[in-house]
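Novice: when you get a sec, could you give me coordinates for this:
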Amino acid sequence: MTMGLEDRSGWIALAGQAAAFPAVAGDVTAEYAIVGGGVTGLAAARRLAEIAPGKRIVLIDGKRLGQGASARNSGFAVAHESPVHADLSSPEGRARYALTNRIDLAGVAELHRLVAAHRIDCDWEDTGTIYAAHNVANFDTLHRHWKSSKDLGIDAELIERDALARRLGTSHYGLGVETRGGALLQPGKLLRGLVEALPPAVEAFENSPVRRIARAGAGWSLELDLGTVRAAKVIVGVNAFLPRLRLKRMRVFPLALTASLTRALSAEEEERIGRPDSWGILSPRPLGATVRLTRSRRILIRNTAEYARGGITPAMLAARRRVHAEGLARRFPFLGEADIEHSWSGAVCISRNERPVFEETAPSLFLCGCYNASGLSRGTILGRLIADLAEGGADPLLADAIALGGPSLIPPRPVFDIGAKLRLAWERRRGATEI
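Specialist: Predicted coordinates:
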C-alpha cells in the first residue's frame, strides 16, 4: 500500500479546496513578472500592488499557487533562531544575530498583520517555541541556549523534566527551553488565505513552470511550455529551486525533508496525556525531530532530512513514514504507523554560511530566497522588501535586508555531493537519540 504513497501535504489536504487559476498560454506582457507563488512571491506581489499602482503584475507558479514548500513546512513562524548556532563571541557576531532577529521579528509581525487584516483562519497561536532534548548529552546545549537568550534580551524559560512532561503530555523529553515571540499555525490554511487575499491588481497563473529566463531588450523573457512572459522587471522567489533556473547554482542547495501527520487524538488519548495545550518542539540537534501537537489535536513529526537532488520517490516516502512512526511511538506509545493519515516531502534551501539570497543579480532581475529553514517569517518579510528594492521603495528594513549579505560559494559537483551526504550522515549519527 505504501509503495504508491501519495506525496501530498496533510496541511493542504485539511485546508480544503483551493481556488484555481489558469496556466500561461500565448504571449503575456507585464511591467512585473514574479516567479514563485509561495510566501515570497505572494508578499512581493501584494507589496507591488501597493507601491506600483497601475502597473501590470503577473504572478506565476510552476504547480498550484500556494501549495509548494510554503504549505509543506512544520508551521513555525520563527522569531528567534537558536543563539547556540550563532557566533556571539564578538561584537560583530552579536550584531549579525541582532540583525537576523530584527528581520525575523518583522516577518512574524507582517504575517500576523496579514492574518488579522484578511481574517485568515489558519489556527494562528501566539505561543512559544520549545527547544527540547531527550538525551542528557544535549542538555548543556539547551542551558547555553537559555543563557544566551536571556543575555540577548529574548523572553526565554528553562523547563525541567516534570514540568515539561505536564506541558507536552509525554515524558520523552528531559529538558526544554521555551522562547516567545513567534507563532504556530496551519501553513496550508495560511497559504490558501494569502492566495485568496491577493489584490485585484495581481494577475495569477499556475501550473506554468518557467523553463528559462533570458534577457530581452531592456527587460526579460520567461519561456514556458505554452507561452512566453515578457516583463520589464522580474522577481524570482522559488527558494530551493533557484538552481533549476541556472541561478545561484554555486551558492545554494536543497535539502529534502519529510513529515507525517496523524489522525486527531481520541478523547481517551487526550485524557491519557493530560489534555495539554497545543505546542511545537524543535531539537537542539540540526537533524533532530520537529514535533507538534496541533490545535486540531493531531501530532506532526518531521525527523528526516537528506540531500536528494532528484527529490523523494514514493518508495522513499514510505520508508521515511516508517521512521516517523518509530519517532511517534517513542513519544506516544499508543500511536503507530496505522495512525498516520498524511505523509509528504518538501524542500528547504540552504547556504553554507546560513545567509539568504536578496539581491538585484542583473539589471531588473531580482532574487529572493534561501531562508535556511526559517521560511514562513523570513520569506514573508524579505518578499515584501524585495518588491521595495525593485520599485525603489523606502522601507526602513530594506537596509537590514541588504546588510544580511549573501551565500558563500559551495564546492563544485561531485565534490559537494559527496561532502553533503557525508555531513548529513554525521549529523544523523550525532542526533540519533533526538529522532
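Novice: make it CA atoms for all contacts and neighbour counts henceforth
Specialist: Noted.
Novice: run through the helices of the stretch 201-350 of the chain in chain order.
Specialist: Along the stretch 201-350 of the chain, counting by DSSP state H, counting those that start in this stretch, helices occupy 267-273, 314-331.
Novice: one more to put side by side:
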Amino acid sequence: MSASVASRQPYSTVWLPFPLDELAPAPSGHLRCDVAVVGGGLSGLSTALHLKLAAPQLDVLLLEAGRIGYGASGLNSGQCAPRIGPAIENQVRSLGEEFARAAYDYSLGAVEFAARFAKDLAIDCELRCAGQWQVALRDADALKLERRAAVYRSLGLDVPLLGADAVHASLPDAYRIRNALVFPAWLLNPGRLCVGMKRAALAQGVRIFEHARVERLERDIGTLHVGSSSIRASRIVLAVDGAIGGLIAFRRTVLPVTAFAAVTRALSCAERSAIGWTQGQGLYDARPMFNFLRPMADGRLLIGGDYRYARDTQAGVAQKPQDASHLLAQLSLFFPSVRSITADVVWHGLLGCTLNEWPIVAPLDRDGRHWHIGAWNGHGVALALRAGHDLAYAMTGQTALPGIPWHCPRAANLPHNLIAMLVPLYLEWLRHSSRMTI
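Specialist: So this is what the prediction gives:
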C-alpha cells in the first residue's frame, strides 16, 4: 500500500514511521537458487522462512518489489482474527457442514499459530490479545448476525452473539450497534511483524533482495527477470496479491482491489473516556461494503474499507481525499462523540480478491515447480503465516497440504474485460446498499 505522506518520505507509514532495519540490496548479475519466492509480505516471508526451517540445505531467495514492511502486508489493520472464505452460512449451504467446520477450525488454529510464531521469534510487534467483534448497525444486519450465530452454534463452534445491552456496556458511545459476534483475535503492528520476519529469515540464511520487481517470468525454464538481472530457480513461489496480474495471466482469477484506510489524530483523554472501548477490541462491520476499526497504542483510531476495483496501480490516488471523508463519516456512525475528528494519515493499497472469496494455495503445474499463495480477501494476517508454513513443509515433502481449506472450489476464471466491466458495478452496488443516514 502507498502511504499518503509526501513522496519525499517513501518509507514513512502509520505502522513504521521510520525504517527499523537496513535495506537489502537489489540483485545483480545472474543468480541460481533452489526456491525463489516472489513477494516479501507475510505469505512470502513465512514461506521462505519455513522452507529454511524445514530443509536448511535449500538455497532460498526472496524478491520484494519495494521495501519489506511497507507493502500491503505491512499496511493492513493488524487484526489477527479467524475466518476464511465466504460467510459461514454460505459455506454450509454450498460445501456442507463438515467442510465449513474444518475451514473455521483451520483459521482459528492459524490465529494461535500466528501469536505463538511472533512470540517464539521474539518479534516486537505490539502483540496483544483483544478479540474482534463483527457488529451490526442496521436491523437487517442484526438479523443476519443472529442467523450466523445460530449456524456457528449448530457446528459446535464458540462464536457468541452479544445483544445491544452487552455491547453498550463495553462501548457506551456506540449506541447504533444492534449486536455483535465475538471472535478470538490478536491485535498487532503488521509492519513490525514483517520486519521481524525479515530478520529471522536472514538469520536462517534466506537471501533477500529489496527493490527487486519481477518484470517477467519464463515458466518453461524457471527464470525470473529483475531489471538487468535474472534468477534461475528450480521452483518458484508467487506470494503476491494485487500485483499478480502484472506477472502472468492471473487477472481472470485474482482481482486487484483498492482499499482505503485512515488514522485519526490522537484522541484526548475526554474523547477516549466518552468512547469507552477499554477492551480495545477490533471492530468489523457486518454491512456488505465492510469497514474495520481499531484503537492504536498511541491513542489514535484506525478505520478502513471502501473497496474499489483497481484497473491499474494508480487507481486509488485520485480517490484518496474523497474516501478520507467517507471513512471519517463512517467513524461517526460508530462513535458520534468523535464526529468532528480529523485524519492524520490516509493511504490506499492493493488487495488480491477472488470471485468465490476463497484464498489460493495451489500449484500452477502438475509437477509442483510453480506455486501461488495469496488472495486473502481481507483475512490474511493469520492465514498467510500458517499457509506459508504448510506450503513450505509440503514443498519439502514432509507433509501434505491440508485437505481443507485449500482443496476448495477454484475461483471463476472470467475474461479480464468482463471483470473490468462488472466488478466496479458490483462494488458500487455494495457501497450503495451499505449507506446509512448520519
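Novice: where does the TM-score land?
Specialist: Overlay of the two chains. TM-score (TM-score structural alignment, normalised by the length of the first structure): 0.90; 429 aligned residues with a Cα RMSD of 2.6 Å.
Novice: pick the most buried one from the helices of the stretch 201-350 of the first structure.
Specialist: helix 314-331 (a mean of 19; mean count of other Cα atoms under 10 Å).
Novice: count of neighbours near the alignment partner in the first structure of residue 65 of the second structure?
Specialist: Counting by TM-score structural alignment, residue 65 of the second structure corresponds to residue 62 in the first structure. Using other Cα atoms under 10 Å, residue 62 of the first structure has 19 other residues around it.
Novice: and residue 62 of the first structure, what does it touch?
Specialist: 36, 206, 207, 208, 209, 210 (Cα atoms under 8 Å, 6 or more residues apart in numbering).
Novice: and residue 23 of the first structure, by the same measure?
Specialist: Contacts of residue 23 of the first structure (Cα under 8 Å, 6+ apart): 205, 206, 207, 208.
Novice: dump those into JSON lines; add neighbour count as well.
Specialist: Listed next are the contacts of residue 23 of the first structure as JSON lines, based on neighbours: other Cα atoms under 10 Å:
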{"residue": "205", "neighbour count": "23"}
{"residue": "206", "neighbour count": "20"}
{"residue": "207", "neighbour count": "17"}
{"residue": "208", "neighbour count": "22"}
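Novice: just name the closest of those to residue 76 of the first structure, please.
Specialist: residue 206 (25.8 Å; Cα to Cα).
Novice: what do we get in the second structure for the closest one?
Specialist: Residue 206 of the first structure maps onto residue 210 in the second structure, by TM-score structural alignment.
Novice: repeat that for residue 393 of the first structure.
Specialist: So, by TM-score structural alignment, residue 393 of the first structure is matched to residue 398.
Novice: what is the burial count for that match?
Specialist: Residue 398 of the second structure has 12 nearby residues by other Cα under 10 Å.
Novice: what of the one 5 residues further on?
Specialist: Residue 403 of the second structure: 11 surrounding residues under other Cα under 10 Å.
Novice: what about it, distance to residue 156 of the second structure?
Specialist: The gap separating residue 403 of the second structure from residue 156 of the second structure is 21 Å, by Cα to Cα, to the nearest Å.
Novice: residue 259 of the first structure is in contact with residue 305, isn't it?
Specialist: No - with contact defined as Cα atoms under 8 Å, residue 259 of the first structure does not reach residue 305; the gap is 9.7 Å.
Novice: same drill for those two, tell me which one is more crowded.
Specialist: Ranked by neighbour count (other Cα under 10 Å), residue 259 of the first structure and residue 305 place residue 259 first, with 28 against 23.
Novice: which residue lines up with the more buried one in the second structure?
Specialist: That one, residue 259 of the first structure, aligns with residue 261 by TM-score structural alignment.
Novice: residue 366 of the first structure now?
Specialist: Checking TM-score structural alignment: residue 366 of the first structure goes with residue 371.
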